[in-house]
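[1] Need the 3D shape of this:
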Amino acid sequence: MTDPTQDPRFLQDPYPIYAAMRSSCPVQPVPAGSGGRISYLVTGYAEAREALGDARLSKDTAAFFAGKATGRRLHPAVAHTMLATDPPQHTRLRKLVTKAFTTGAVAELRPFIAEVTGSLLDQWPAGGRFDFVAGLAVPLPVIVICELLGVPEADRPDVQRWSGELFAAGRPEVIDAASHSMAGYMTDLIAAKRVHPGGSVLDRLISARDGDDLLSEDELVSLAVLLLVAGHETTGNFLGNAALALLRHPAELHRLREDPDEVPAALDELLRFDSPVSTATFRFTTEDVTLGGTDIPAGSPVLVALGAANRDPARFASPDLLDPDRDAGAHLGFGHGIHRCVGAPLAKAEAEIALRAVLTRFPGIRLAVPPDRLEWRRTRLVRGLASLPLLA
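    Got it, this is the predicted structure:
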């Protein structure tokens, strides 16, 4: 039994490894740290969808780790977010944030997203080399979510840095320190907003806490941290992955360049092709479960590989081909079930506006280095580029 994510080739291209595992068995045990512990990795589409909707797979990490010595000092506001809860707590918390990300609410943000996109692209050198990740994919969603939450402009670089450090695979001390920095910052920001309230999403959550008593203080800080991190991490990776996918498929790139109005219809296929979230957040079985023909004992961690599921040929024909005409609406790039990404409408709006603008303003855009020299972020949870050097 080996951990496929430790293969040196995994970061560059995990899909052949996932395919080999799926063809062997769509649900199989893999090592989970030291001490002989194991998790169960799900790589098949049908099995992933089933797992994501199975109430016997809990997300209550506090219950799972209670009494277990982990040696970690992750701040509770990061360790126990809405993503780490089950109904009815999850239902109550999700209801409080959903209104901020409805299709209608996102439509009102589109002019601001377009304005930010334009200002970022204005900084790209004409005919020169630039980094798509640092120049657009990361700052755009950071600016948008910070604006939504009322994070002052001067504080945004720190927020961006802490968020990146929270995904530093193999560096627990960095992750733990970043969790305390982020939680401490949001605690101070909430205190400041109580003195000088505004009209942001965070202000509305504070009102729900202080006025209607719908949130505990810990829950308020945790929701603020979650929205700040999740509000840009997925989108930043999505933008970088989508741009690379198009650059590596010249016919599809040319097609969208000739008719940018086709960009919205291509988004689901881009999400399916190279999912920005590689593995769904932590789950564990509350009783014995049989999934994909594999018996999983109660109390076992289950890792749902969304990227692997989206390349399952049993669900998507010729899954390793990028096909904008494909009906890819059933992809699992944003998850599935009650924990499906609440910010999906915002992420798709940002990606649509950004990709359309880049294709329009930089028709000759191309890779500045060979694809095999691109650097990927060293993290299991998300899949994203550390940089994407391009030439205009």
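
[2] hey, let's count contacts and neighbours off CA atoms from now on
    Will do.

[3] Quickly note the distance from the residue of the chain most remote from its centre to residue 214.
    Seen from the C-alpha centroid of the chain, the residue lying at the greatest distance (Cα atoms, centre = their mean) is residue 195, 32.7 Å away. From residue 195 over to residue 214 the distance is 20 Å, taken as Cα to Cα, to the nearest Å.

[4] So which residue is dead centre in the chain?
    Geometric centre of the chain, nearest residue: residue 234, 3.0 Å, by Cα atoms, centre = their mean.

[5] Please verify my assumption that that one contacts residue 279.
    No. Checked against Cα atoms under 8 Å, the pair residue 234 and residue 279 is beyond contact range at 11.9 Å.

[6] what touches both of those two?
    When Cα atoms under 8 Å, 6 or more residues apart in numbering defines a contact, the residues bordering residue 234 and residue 279 alike are residue 382.

[7] ok, residue 123 - how many residues close by?
    11 (other Cα atoms under 10 Å).

[8] Assign it to helix, strand or coil.
    coil (DSSP: H, G, I helix; E, B strand; the rest coil).

[9] so how far is residue 19 from it?
    Taken as Cα to Cα, the spacing of residue 123 relative to residue 19 amounts to 41 Å.

[10] go on, residue 74?
    Here residue 74 is placed at a distance of 34 Å from residue 19 (Cα to Cα).

[11] now residue 116
    Using Cα to Cα, one gets 39 Å for the distance from residue 116 to residue 19.

[12] Before we compare anything, build this one as well:
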Amino acid sequence: METTEENKAAFPDPYPDFAWMRESMPVARLHTATGPVWLVTSFRHCRALLTDPRLSNDAHVHGTSAKTYGGMLDSDPPRHDRLRRTVTAAFTPRAVENMRGLVTAICEEAVDSFADKGSCELLRDYATPIPIGVIMATLGVPDAERLDNQHMVRLFTLASEQAGNPAAVAEADGFVERIVAYKRANPGDDVITTLLAALDRGELVDPREVVGIVSLLMGAGHTTTMSLITSACLRLLQHPEVRALSLGEPAQRRAVVEEALRYDGTVQASVDRFAVEEIEIAGVTIARGDRVVLSLAAANRDPERFAEPDLFDPDPGKPSNIGFGHGLHVCLGAHLARLEGEIALEVLFRRLPTLRLDIPAEDVLWDLEGELRMPRAVPVRFDPVA
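    Okay, the predicted model is just below:
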């Protein structure tokens, strides 16, 4: 492929570097633009540290000015547990299964929007409207109050970056505050109404906690799932020998989603964590106060955990991965993201059986936005369907 300025700006394949680091220094001291950090790349050590109480998510007690992510991602028990309890019921396996009809309808509507055109771009036209539609319905945001899909993606991406684009943070916060005020005046059977009831009962102690949790759900509720759906579609188009699994038994579709999560590392790394006491691991000493980042993507390609880790192989018997984290801070919406991925694959490949890539798979460019890695665009063609 011709080298262009656009291609130079794309995020390179990180996995060869991860493999070298896992082999030579699985817990490595790096110097970055934001200061020194320990990067952990082995599965065994990542999973252990994800549940280690000697690591704290609360950046503020360590004198940093890290952006608050709704209070849950950057807090420890008991505050973390108090905040998480207010929304846990909406994302249990049973509650998520009750969303199957909603998710299916949104996926069908997305295909309807381009099925007669013969071509589309999967990230923009399919993988984006699905999770945005689902999380907005779950939060109780009516169509008339929503942002344009592409603007919302860009806004919440900029607002959630570690440095936090000030203008984007202000706009995103203003949007969420407006939606919360709307739900106060127009309650319903939805998550924001539940949060406002928790505030009234004293389970949440400040209106800003409501805004913070809604911001987290809005942002994380669409960006990670967009990447998961897009990369899963790309891999099935790249590997026609496993494409039929998307239309097979539910267990096979689940295996495809899990393998896409493992193989392409939707969320590349954990948020910053801080050692509250000295930690000895992998022959190194992490000092009290040191910053630690756990590379979920590197861990999920660890040959100590996965046979042939660089092979895309959706096997229902494959060991579990940590693509959605592990322990107290495991992704709250993991069950919902998995359901969206499974249904999105089934609907797309059932509706468009002639779907094919419009460029070679190796020409697809990848971006890294914060901790999130995803294809920049996946153009496809297919025989138009009325």
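
[13] For the second structure, which segments count as strands?
    According to DSSP state E, the second structure carries its strands in the segments 27-32, 35-40, 55-56, 119-121, 273-275, 279-281, 284-286, 291-294, 356-357, 366-369, 372-375, 379-381.

[14] give me the stretch of the first structure that the last one matches.
    Residues 389-391 of the first structure are matched to strand 379-381 of the second structure when aligned by TM-score structural alignment.

[15] cool, and the fourth one?
    Residues 129-131 of the first structure are where strand 119-121 of the second structure lands when matched by TM-score structural alignment.

[16] corresponding residue for residue 40 of the second structure in the first structure?
    For residue 40 of the second structure, the equivalent position in the first structure is taken to be residue 42, counting by TM-score structural alignment.

[17] list the contacts for its match?
    For residue 42 of the first structure, the contact set (Cα under 8 Å, 6+ apart) comprises 26, 27, 28, 48, 302, 303, 304, 305, 309.

[18] give the contact list for the first one.
    Residue 26 of the first structure is in contact with 41, 42, 43, 44, 47, 292, counting by Cα under 8 Å, 6+ apart.

[19] Check the spacing between it and residue 293 of the first structure real quick.
    Counting by Cα to Cα, the separation of residue 26 of the first structure from residue 293 of the first structure is 9 Å.

[20] Repeat that for the fifth one.
    Noted for residue 302 of the first structure: a distance of 14 Å to residue 293 of the first structure, by Cα to Cα.

[21] what do you get for the fourth one?
    Going from residue 48 of the first structure to residue 293 of the first structure by Cα to Cα gives 13 Å.

[22] So between these two, which is more surrounded?
    Using other Cα under 10 Å, the more surrounded residue of residue 48 of the first structure and residue 293 is residue 48, with 28 against 12.

[23] surely the more buried one meets residue 309?
    Yes. Here residue 48 of the first structure lies in contact with residue 309, judged by Cα under 8 Å, at a distance of 6.5 Å.

[24] picking up where we left off before, list the contacts for the residue nearest to the centre of the first structure?
    For residue 234 of the first structure, the contacting residues are 276, 277, 347, 382, taking Cα under 8 Å, 6+ apart as the criterion.

[25] Let me see the contact set for the first one.
    This points to residue 276 of the first structure. Neighbour list for residue 276 of the first structure: 234, 235, 237, 238, 241, 333, 382, 383, 384 [criterion: Cα under 8 Å, 6+ apart].

[26] That one -> the second structure?
    Under the pairing rule here (TM-score structural alignment), the equivalent of residue 276 of the first structure within the second structure is residue 266.

[27] Let me know how buried the aligned residue in the first structure for residue 368 of the second structure is, in neighbour terms.
    Residue-level alignment of residue 368 of the second structure against the first structure, with TM-score structural alignment as criterion, gives residue 378. By the criterion of other Cα under 10 Å, residue 378 of the first structure has 17 neighbours.

[28] how close does residue 378 of the first structure get to residue 85 of the first structure?
    26 Å.
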